[in-house]
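> Provided below for reference: sequence and predicted model.
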Amino acid sequence: MSEHSRGAAGRRIDYDVLVVGGGINGAGIARDASGRGLRVVLCEKDDLAQHTSSASSKLIHGGLRYLEQYHFGLVRKALAEREVLLKSGPHIMRPLRFVMPHASSAGMRPAWMIRAGLFLYDHLARRDFLPGSEALSLRDHPAGSPLQPQFSRAFAYSDAWVDDARLVVLAAIDARERGARILTRTRCTQLVREPQRWVATLQGVDESLRVHARCLVNAAGPWAADFLGLAGGTGKPARTLRLVKGSHIVVPRLFAHDSAYILQQPDGRIVFAIPYEGAYTLVGTTDVDYRGDLDRVAIDDAELDYLCGAVNRAFAQRIGVEDVVWSYAGVRPLIEDAAGSASGASRDYRLETDREGAPLLSVFGGKVTTFRKLAEQAVDWIAPALGRRVPGWTDQACLPGGDLFGRQPSARGVRQFEAWTRTRQQQYAALPPALVARYARAYGTRLGTMLGPCRSRADLGAEIVPGLFEVEADWLVKQEWAQTADDILWRRTKLGLHLPSPARPDATRRLDAWLAAWAARRGASAPAAVLRALEK
């Protein structure tokens, strides 16, 4: 890799691939490409996973409802990925059982249709360890106790849960460790296409870089179609994007067991109610066409009412807007098709390629579950286009921290994660067990590297905000690109959720002050977002 000084104009860096976009697809492509020996740089204008990729329903799933839209290829592809991903990252993913309550009332799909759909769901792709579907009597099953009495039976099936924001960060870490350069808070401001290369200007907080790249990957998510205009209209997409907002709410725990619910709605949609962060239930999602500011996406009153209504139609415990302790929203960049409703638009992805000059690959659509397969297919095109014919590898690789029982992904890590965690709690017996369990979930086998010589609570350093000690904050800044309180409290961890609402602004200011001091000690500039927060 060559770097040449360019004085005030910034440095010039030569790479094989420039990836624009630090969501799950961009990070996945950077990971796969760097693992095949390509020189990769990724730039993201904000934080990793700051937008769509941290605003999902946190599921690794085939998408049961897509079967009735005849999207069999998408469901099969996603189902095949479930166990591949689970085995690669058993610390940030886990199997999750879903319960679909059923009653003979308007708006419910008939029982025969559900049975047929679940039969397909069980058999469209191989399952090595996830149990199949079954019918339940809710009169004598724990899943029945929180529900209203009209639900006497249900159907249960398997999918999985994922910490979506950490998945993005771990993919980026893997890419970096294989040679990629990850530049957060760095915007691509100019592009020039030449016959054999792209010349890009990347503007960071403190410096400007001039990048020469043999191939450009447009993984800008909701901004993907607009980003093509930066190259003077080059590579206009064959299909336009349909921008659909999905919103979620978090409320105090509605049920005590570990299964999730999939709730049928009168309008034909479904809403999930998922155990979340121990003390809470995550409810979502909505599907609303969106035309607003992509940098300021938020739930609206109609969506709040919709999700509260979904809960109140199913559960004995009623909720209102006042019970919502947190909400988040993101915009999904879906491929425009003939679907009349936003919920009916395809969740599949499309890779559009352009060889009229230096290679260009644009990613449209996609979902968290299929990110690895999408990246593999993308690099299957990129690598030969750059003269490097190396096969894919990510289906046989653990994500950072996922190698609980060896370097090869295995079902053992999924099945025995709790036992592995108990061993870590014994190893760090002087630390609070709940804290070690959280570290195990976040960092997997890298827990020991993060803690270093720490063996007592005093070794962890000061507790900056409740649950966050200096040793972890230092790791997140140095190893995981965290620069602001929001990066740490809401994406790298979910500690922000566990702070009482009145205490959150003060905790944010304290953490931003610590981050500013951290940067000052190392002679670096504090991020602009930190300085703005401290001025308030």
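Sure, I can see it.

> contacts and neighbour counts: CA atoms only from here.
Will do.

> The stretch 151-300 of the chain: helices as residue ranges?
Using DSSP state H, counting those that start in this stretch, the helices of the stretch 151-300 of the chain run over 164-177, 224-227.

> want to compare, so here's the second one:
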Amino acid sequence: MLVVGGGINGAGIARDLAGRGQRVLLVEKDDLAQHTSSSSTKMIHGGIRYLEYYEFSLVRKALAEREVLLRSAPHIIRPLRLVMPHEPSMRPVWMMRIGLFLYDHLARREVLPGSQTIDLRHGPIGAALQPRYRKGFAFSDGWVDDARLVVLNAVDAAERGAEVLTRWRCIDARRAGALWQVVLEGPGGESRQVSARALVNAAGPWAAQFLREHAHVPDSKSLRLVKGSHIVVRKLYDHDHAYVLQSPDRRIIFVIPYEGEFTLIGTTDVEHRGPVGQARIDDGEIAYLCEQASRYLRRPVTPADVVWSYAGVRPLLEDEASDASAVTRDYQLDLDTRGAPLLTVWGGKMTTFRKLAEEAADLLTPPLGISAGAWTRDAYLPGGDLAGWIGAPQRPDTDIQRFSQAVALRHDDLPAALCRRLARDYGSRVEALLSDGLGEPVVPGLHEAELRYLHEHEWARSADDVLWRRTKLGLHLSEAQRAAVAEWCETHWRHDAAAAAHAPSTLGRTETTWN
């Protein structure tokens, strides 16, 4: 099986197929999660605003996945409590209560608490808001380290026998009887020819282009490319809740605690007309996000406050919606069996990736005679099984706290903040980093052992791969420190770049702007 596209859907499908005993090759033209999949709002959520568009099936499916994913990777996914201040000029109270009732009951919950009405006149949650907001609605969703979620799916796929090639392009794919004959091009221009029983097009925003230009198949769907941009500012408040802010244009803006010292604000929904890989936030989007946050928060947000920004292009199924924010976030899988099977993924969102991958593998089962069935619902992602450290799992949200404490006790020579970060980034695989010591620090908080681990096991090939995807340390380092990491990576990884391209595990990069 050849899977083209190393975003969340491609990595998830490769993992599912490999776990069913199939021989899988995953090809990504850049780095894993380099584009859309690392440019999300970093939430595992049902999508409460989609209820307004009557997308009950999508919301139910996404709600059901929240706790499945939380149990599979408690180190990189955690519960998030959100507060929506009531703005009388927007949606009325009765509408909010009906929506939250549906959100609570469309799918079963065991870990995440239900919604409630809260008084914003007292306590730290209301203190961060302007005094005119007196009532709010609290509900639960999840937060995820999106790029690491992609990486861990690829790691799991590789450990189940898949081969992962990053920075390799699929430049030509043609049916030849019952097989696909495919030409791949490597980072140095080298060529590789492979045969595959099935081709999975999980190229995200490039899906239609891939069909036309490389698979020589007419694209059957129309994608609407919508740019979503985010800004990051210094921490705006001290509690751990996020805010859901209603804007006059009926969009929703999230304000989320991020990386301890920062606040993440997003997203926009803007039609993207240029090259897919060159999405950038513009001044208008920055001003819009600052304005919407400042309408609610006691502390105003200005463009001068922005320390980091990123933008990605979402490949949404065209449904003729007049407003980009109203375009469906659901997905569709098209299986073409006129010859060797071709499966194309249209649309999708981070929260439903596992279910999408399961459905994709199920579709390929009959034409390819796959005997193994679905397996991922109860499986851990790498690092998610904490039982060896804390015994039988209880609740994923408390299990990770107990695990972090256990790591700190075992490695009491490490700074507490470093120990906590490593525990949450690597989960139960943290011992692979710590068993022989971390080695020399390259910059504060980043040591040689971690860089070697990311290179050898998670396909990191550049400083950007490390600082902005596999970790978010780029936010915490100075320009000089980021340059020091880049110099270390160039010095130590330059000579084995060609060999690394063929390594059985490989990773990704987002478009970022640092101010």
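That came through, no problem. This structure is a prediction, so every number in the text was calculated from the model and none was measured.

> rewinding a little: of all the helices of the stretch 151-300 of the first structure, which one is nearest A385 of the first structure?
Using C-alpha to C-alpha as the measure, helix 164-177 is the one of the helices of the stretch 151-300 of the first structure that comes nearest A385 of the first structure, at 20.1 Å.

> Would you mind getting the average deviation of that closest one from the second structure?
Compared with the second structure after fitting, helix 164-177 of the first structure deviates on average by 0.1 Å (mean C-alpha distance after the TM-score superposition for the first structure).

> so that helix corresponds to what in the second structure?
Mapping helix 164-177 of the first structure onto the second structure (TM-score structural alignment) gives residues 146-159.

> Looking for the alignment partner of F255 of the first structure in the second structure.
Alignment note (TM-score structural alignment): F255 of the first structure maps to Y237 of the second structure.

> check contacts around that match.
Y237 of the second structure makes contact with A128, according to C-alpha atoms under 8 Å, 6 or more residues apart in numbering.

> Ok, W514 of the second structure next?
So W514 of the second structure contacts 307-309 (C-alpha under 8 Å, 6+ apart).

> Now with 6 Å, please.
W308 (C-alpha atoms under 6 Å, 6 or more residues apart in numbering).

> Could you measure from it over to V233 of the second structure?
According to C-alpha to C-alpha, to the nearest Å, W514 of the second structure and V233 of the second structure sit 11 Å apart.

> which position in the first structure aligns with S222 of the second structure?
Residue pairing (TM-score structural alignment): S222 of the second structure is matched to T240 of the first structure.

> wait, what's in contact with its match?
Listed by C-alpha under 6 Å, 6+ apart, the contact set of T240 of the first structure reads E336.

> how close does it get to H91 of the first structure?
37 Å.

> For the match of helix 164-177 of the first structure, report the contacting residues that lie outside it.
For stretch 146-159 of the second structure, the external contacting residues (C-alpha under 6 Å, 6+ apart) are 8, 11-12, 14-15, 18, 33, 38, 42, 382, 469-470.

> what about the aligned residue in the second structure for V325 of the first structure, which helix or strand?
In the second structure, the residue matched to V325 of the first structure (TM-score structural alignment) is V307. Assigned by DSSP states H and E, V307 of the second structure falls within strand 306-317.

> Which neighbouring elements make contact with that strand?
If you count contacts as 3 or more C-alpha pairs under 6 Å, 6 or more residues apart in numbering; DSSP states H and E, strand 306-317 of the second structure packs onto strand 223-234, strand 342-347, strand 512-514.

> Save the ones you listed as CSV, and put in distance to P303 of the second structure too.
As requested, these are arranged in CSV below (distance: least, C-alpha to C-alpha, whole Å):
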stretch, distance to P303 of the second structure
strand 223-234, 9
strand 342-347, 32
strand 512-514, 13
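
> contacting residues for the aligned partner of D385 of the second structure in the first structure?
Under the alignment by TM-score structural alignment, D385 of the second structure pairs with D403 in the first structure. The contact partners of D403 of the first structure, by C-alpha under 6 Å, 6+ apart, come to none.

> where do the strands sit along the stretch 201-350 of the first structure?
Counting by DSSP state E, counting those that start in this stretch, the stretch 201-350 of the first structure has strands at residues 208-218, 241-252, 260-264, 270-276, 280-284, 288-289, 326-335, 349-354.

> Tabulate these (CSV), appending mean neighbour count.
Shown next, in CSV, are the strands of the stretch 201-350 of the first structure (neighbours: other C-alpha atoms under 10 Å):
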stretch, mean neighbour count
strand 208-218, 23
strand 241-252, 23
strand 260-264, 21
strand 270-276, 23
strand 280-284, 24
strand 288-289, 16
strand 326-335, 22
strand 349-354, 17
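
> Reformat those strands as CSV; add distance to V168 of the first structure.
Listed next are the strands of the stretch 201-350 of the first structure as CSV, based on distance: least, C-alpha to C-alpha, whole Å:
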stretch, distance to V168 of the first structure
strand 208-218, 17
strand 241-252, 19
strand 260-264, 24
strand 270-276, 19
strand 280-284, 20
strand 288-289, 25
strand 326-335, 15
strand 349-354, 18
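
> Of all those, which one comes closest to A314 of the first structure?
So among these, strand 260-264 is nearest, using C-alpha to C-alpha, at 7.4 Å.

> Who are the packing partners of the closest one?
Packed next to strand 260-264 of the first structure, using 3+ C-alpha pairs under 6 Å, 6+ apart, are strand 93-102, strand 270-276.

> Next, count neighbours for F119 of the first structure.
For F119 of the first structure, the neighbour count with other C-alpha atoms under 10 Å is 15.

> secondary structure element for the counterpart of it in the second structure?
Matched by TM-score structural alignment, F119 of the first structure corresponds to F101 in the second structure. According to DSSP H and E, F101 of the second structure maps onto helix 93-105.

> Distance of Q148 of the first structure relative to G26 of the first structure?
Between Q148 of the first structure and G26 of the first structure the computed distance is 43 Å (C-alpha to C-alpha).

> neighbours of the equivalent of W420 of the first structure over in the second structure, just the number please.
Using TM-score structural alignment, the partner of W420 of the first structure in the second structure is F403. F403 of the second structure has 23 neighbours, counted by other C-alpha under 10 Å.
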